[in-house]
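J.: sequence-free structure coming up:
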């Protein structure tokens, strides 16, 4: 629309998503995949290339695999690994045998973790499939992949448009933007840590105030040879150099920035880097830069009537470990199918409320995880003493495995009813007899009743009446011969499972997640023998 005052018809959109970052785009993709009319409103005129999170965790990689996006993520990782290799070739310490050097497996509070101490036999690492090999996907690159996906799915995106206000009632939301007013059934605030949607809707946002000042940037440096590679602690702070050319990060512990919103200048970055490193360096150009703090807050609920929050709009914290990006992707995967079912009128009572119930505890854990890192990064004698203890623990196989599992998110599960060990967990990536993997059967975003041949001939009949809400796949499994059947939600989490012909609990699980069966429809069945 060219006329900024023109009104859009009230029935044009089921959902308006505020924000076209990774969370907003992922949510829009999930909604569009489920046949929901969605509009994304983004204030920035172009995709944000500001340096932010540098990697995705296991649940995010698995989610992308389940939607057919893993090859695109792997291509990004390959390009980034080439940059990292080039950086290490130039900046790694003399004498380092790079071929045999231990694999970097992440960090906690800047203390590195190495793969040679990782117990890879731990069952929590098993069955990720190819997703377990993809992680180095920076946020800006991820956003471009999701933008391409959203475009392919027909998502409408308004760029350079401000969300100015909204009025919500029992029937929907009237959203006022700088391009006009739209009427939608729902409004999803994915508009970042300073969310306009959260503020205007009046969500409670308790937490702890910021106490540090951090910078992250990609710059051109003179005197870079005086900087150590990787995470470095000093008497005046912490800095990071690498793992690709020009990337720096600094942390100062003498309070939050005076003006969080001021543009980040080369002078500011140079002053901070000189202070914490003690090196005679000069920042000659800034390609991308951001300023951050350890402000840690979380909305008490992620839903108020017709308004929902996801990603940084629902929770903020320090960026260490890149947990915020992954929390947002998880929020979008959890919310998307539930909101779409609500829009289509097929959701059972209370389904949308399970979004907060399932995602809030994981967000709360991340806030505590990031606060703990700040506590052992401080420069006080007590904090440094605790840091020494943590470093010793991290230098053991048990310690490394514990920390890597937490960072990768392989521990994440939802508290769902049922006694089977898989219930509530993200499904393992089963290898099927026809050469396909379980993830290949989840690209369409449908729920899946997987008949592995040992649950009896009546299993597919249980999905009768759910139409295309629950798709039945009959297969043989070569990787998990003990499993008889699984019911997967659209996000890939196990709602029900059995190792025998006992189907007790299946009907209850179908009703809990997908509502009442309709006599007019039947599930479509796919053979994958």
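T.: Arrived safely. Everything quoted here is computed from the prediction, not taken from an experiment.

J.: hey, let's count contacts and neighbours off CA atoms from now on
T.: Will do.

J.: May I ask you to confirm that residue 239 belongs to a helix?
T.: No - going by DSSP: H, G, I helix; E, B strand; the rest coil, the assignment for residue 239 is strand, not a helix.

J.: Could you measure from residue 386 over to residue 507?
T.: Using Cα to Cα, to the nearest Å, residue 386 is found at 51 Å from residue 507.

J.: Residue 410 too?
T.: 29 Å.

J.: Could you check which of those two has the larger neighbour count?
T.: More neighbours surround residue 410 than the other of residue 410 and residue 507, with 19 against 13 (other Cα atoms under 10 Å).

J.: Check for me that that one belongs to a strand.
T.: No - per three-state DSSP, residue 410 lies outside any strand segment and is coil.

J.: Relative to the centre of this protein, find the outermost residue for me.
T.: residue 457 (38.7 Å; Cα atoms, centre = their mean).

J.: List the contacts of the helix or strand residue 507 falls within.
T.: Using DSSP states H and E, residue 507 sits in helix 506-514. Contacts with helix 506-514, where a contact means Cα atoms under 8 Å, 6 or more residues apart in numbering, come from 346-348, 351, 462-463, 466, 469-470, 487, 489, 495-496, 517.

J.: returning to that earlier point: please, which helix or strand holds the residue farthest from the centre of the chain?
T.: Applying DSSP H and E, one finds residue 457 in no helix or strand.

J.: let's bring in a second one:
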């Protein structure tokens, strides 16, 4: 199978030794998270980033619950907490969130369609919000900080990041992919496009990318301004759009409903931001300096599939939408967590048939939900009379415990689950972080990216032994009465099986998600990891494109 491309070369097709198992185009959150996950799973990785330096533009500033849990399970929660504590605007923001001026972290912070939600309105009796665990200590971390943490992890694990290298084309065949770049070709087993909303990989591979056209132009900036002293603080709706004013940090966001910009490729300027502020707020603003500025629209699209042969998409390359709530960052990290262990298992040759196809099956519905969630916010923010009447209704609901709790749960992602087979209510959900009798927590045992089997009774030891290279068995009992007797957790932290320790029912799930067990279960995980063949492409036929 070949894919149309530009600047590709057949002289580097099948038969050339691979330079690495996986090439990732793009060193944003999706690409860097994926690089770390692949290295954890034993695959060799080269990340190609066309930018020579990290993009300094201020982007998303929050992480949702599933992604904080992902960082936690990989031992990165201390780094997130440190980043949050060291960020001046975050400390300032937190201090302004409490009437007494303290910087206590609110249980929840967010907005729907520029309608702020109050954490004081949340129903603390809701089972999805009950209790506190380590991930609750983190919420406000810049995307730039997230990228720095993920880049450091990827480098420590041995991923190679090449900056200033642009993908210009590729050819795929039954054995791999030859990636053409402006600095020469690279031969690999798989290519993953994590190269943003205007993804070169997606366009070259001709993925279908349907969606809805933009109707807004938004600006998000950190700027020096005069003439805005009388603007209200926080989110406000006007006759021409909505705006966010955050004076302590010089942060301002405007959203105008006058269509997309005529030239979306031209960088935004101080003059553009100044005109937008005047148009949306009515203030006679003057922008005297720019520290960060980005322009955005509500162009909303999603690839119909995330895989074509040996080429896959993740993050904004697979789905684009307006940035409200930082859902793009969170969706991107989730894509990488889901894909990483599956692609690594495919590279190793241990993946069961169809495992890689579950990536699209599981992540596409969540991406579709995010697109509709942001479309709904655009509808509520419109300045026409019908939308403004609807906005008042939504605002009233947000001021009730039920309404605020519903919106907070949706924004925070605590509701997210995968549609997996199994009768136990935990199947398909993010695994609870049980405190264990040995003083550890369940997440403490997931740093190496292996699956987990919680087996306090020891009844499943014999069944689990042949999977020691890809699954860790925990015998310490949970310190709670509501935990199942046994629990099988996938490498990404989602429950694949739970219930009584029945080898018959568990055996099917182990083979479904982990594949064929070791022929010699006495072989240790350390010996398997040290085997250099695990980092190479499997023999022809093991990984079907």
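T.: Now that the structure is in, tell me what you want to look at. Predicted model, so just to flag it, every value in this text is computed and none were measured.

J.: In a markdown table, list the contacts of helix 506-514 of structure 1 along with neighbour count, secondary structure and distance to residue 286 of structure 1.
T.: Listed next are the contacts of helix 506-514 of structure 1 as a markdown table, based on neighbours: other Cα atoms under 10 Å; DSSP: H, G, I helix; E, B strand; the rest coil; distance: Cα to Cα, whole Å:
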| residue | neighbour count | secondary structure | distance to residue 286 of structure 1 |
| --- | --- | --- | --- |
| 346 | 19 | coil | 51 |
| 347 | 21 | coil | 49 |
| 348 | 17 | coil | 52 |
| 351 | 18 | coil | 47 |
| 462 | 17 | helix | 60 |
| 463 | 25 | helix | 57 |
| 466 | 23 | coil | 55 |
| 469 | 24 | helix | 50 |
| 470 | 24 | strand | 51 |
| 487 | 25 | strand | 50 |
| 489 | 27 | coil | 45 |
| 495 | 29 | strand | 49 |
| 496 | 28 | strand | 52 |
| 517 | 18 | coil | 58 |
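
J.: wait, which of those residues is closest to residue 325 of structure 1?
T.: Closest approach between those and residue 325 of structure 1, by Cα to Cα: residue 489, at 22.5 Å.

J.: residues near the closest residue to that closest one other than its chain neighbours, how many?
T.: Nearest non-adjacent residue to residue 489 of structure 1, counting by Cα to Cα, 6 or more residues apart in numbering: residue 447, 4.7 Å away. When neighbours are counted by other Cα under 10 Å, residue 447 of structure 1 registers 25.

J.: Assign the residue nearest the centre of structure 1 to helix, strand or coil.
T.: The structure's structure 1 has its C-alpha centroid closest to residue 326; by Cα atoms, centre = their mean the separation is 2.2 Å. Here residue 326 of structure 1 is helix, with the state taken from three-state DSSP.

J.: Trace it over to structure 2, please.
T.: Matched by TM-score structural alignment, residue 326 of structure 1 corresponds to residue 330 in structure 2.

J.: So its match is in contact with residue 67, correct?
T.: Yes - with contact defined as Cα atoms under 8 Å, residue 330 of structure 2 reaches residue 67; the gap is 6.2 Å.

J.: show me what contacts residue 405 of structure 2?
T.: So residue 405 of structure 2 contacts 121, 122, 123 (Cα under 8 Å, 6+ apart).

J.: all helices of the stretch 151-300 of structure 1, in order?
T.: 196-201, 266-277 (DSSP state H, counting those that start in this stretch).

J.: again with the stretch 1-150 of structure 2
T.: Using DSSP H, counting those that start in this stretch, helices in the stretch 1-150 of structure 2 cover 29-40, 65-73, 77-86, 88-96, 143-156.

J.: most neighbours per residue, which of those helices?
T.: Among those, helix 29-40 has the highest mean neighbour count (mean count of other Cα atoms under 10 Å), at a mean of 29.

J.: which residues in structure 1 does that helix align to?
T.: Going by TM-score structural alignment: helix 29-40 of structure 2 matches residues 22-33.

J.: how much does the matching stretch stray from structure 2?
T.: Compared with structure 2 after fitting, stretch 22-33 of structure 1 deviates on average by 0.4 Å (mean Cα distance after the TM-score superposition for structure 1).

J.: what about residue 266 of structure 1, distance to residue 462 of structure 1?
T.: From residue 266 of structure 1 across to residue 462 of structure 1, the span is 64 Å (Cα to Cα).

J.: hang on, I meant residue 115 of structure 1
T.: 45 Å.

J.: How about residue 220 of structure 1?
T.: Where residue 462 of structure 1 is concerned, residue 220 of structure 1 sits at a distance of 62 Å (Cα to Cα).

J.: From the contact counts, what lies against the top helix by length along structure 2?
T.: Counting residues, the longest helix found in structure 2 (DSSP state H) is helix 357-381. Taking 3 or more Cα pairs under 8 Å, 6 or more residues apart in numbering; DSSP states H and E as the contact definition, the neighbouring helices and strands of helix 357-381 of structure 2 are strand 300-302, helix 327-348, helix 385-398.

J.: One more pass at 7 Å, please.
T.: helix 327-348, helix 385-398 (3 or more Cα pairs under 7 Å, 6 or more residues apart in numbering; DSSP states H and E).

J.: wait, which of those helices is closest to residue 197 of structure 2?
T.: Short answer: helix 327-348, nearest of those by Cα to Cα, at 10.2 Å.

J.: Average offset of that closest one relative to structure 1?
T.: Superposing on structure 1 and averaging over aligned pairs (mean Cα distance after the TM-score superposition for structure 1), helix 327-348 of structure 2 comes out at 0.3 Å.

J.: Run through who's touching that helix.
T.: 21, 29-30, 33-34, 37-38, 41-43, 60, 63-64, 67, 314-316, 351, 355-356, 359, 363, 491-492, 534-535, 537-538, 543 (Cα atoms under 7 Å, 6 or more residues apart in numbering).

J.: Same question for stretch 80-100 of structure 2.
T.: For stretch 80-100 of structure 2, using Cα under 7 Å, 6+ apart, the contacting residues are 101, 102, 103, 104, 105, 138, 140, 141, 145, 249.
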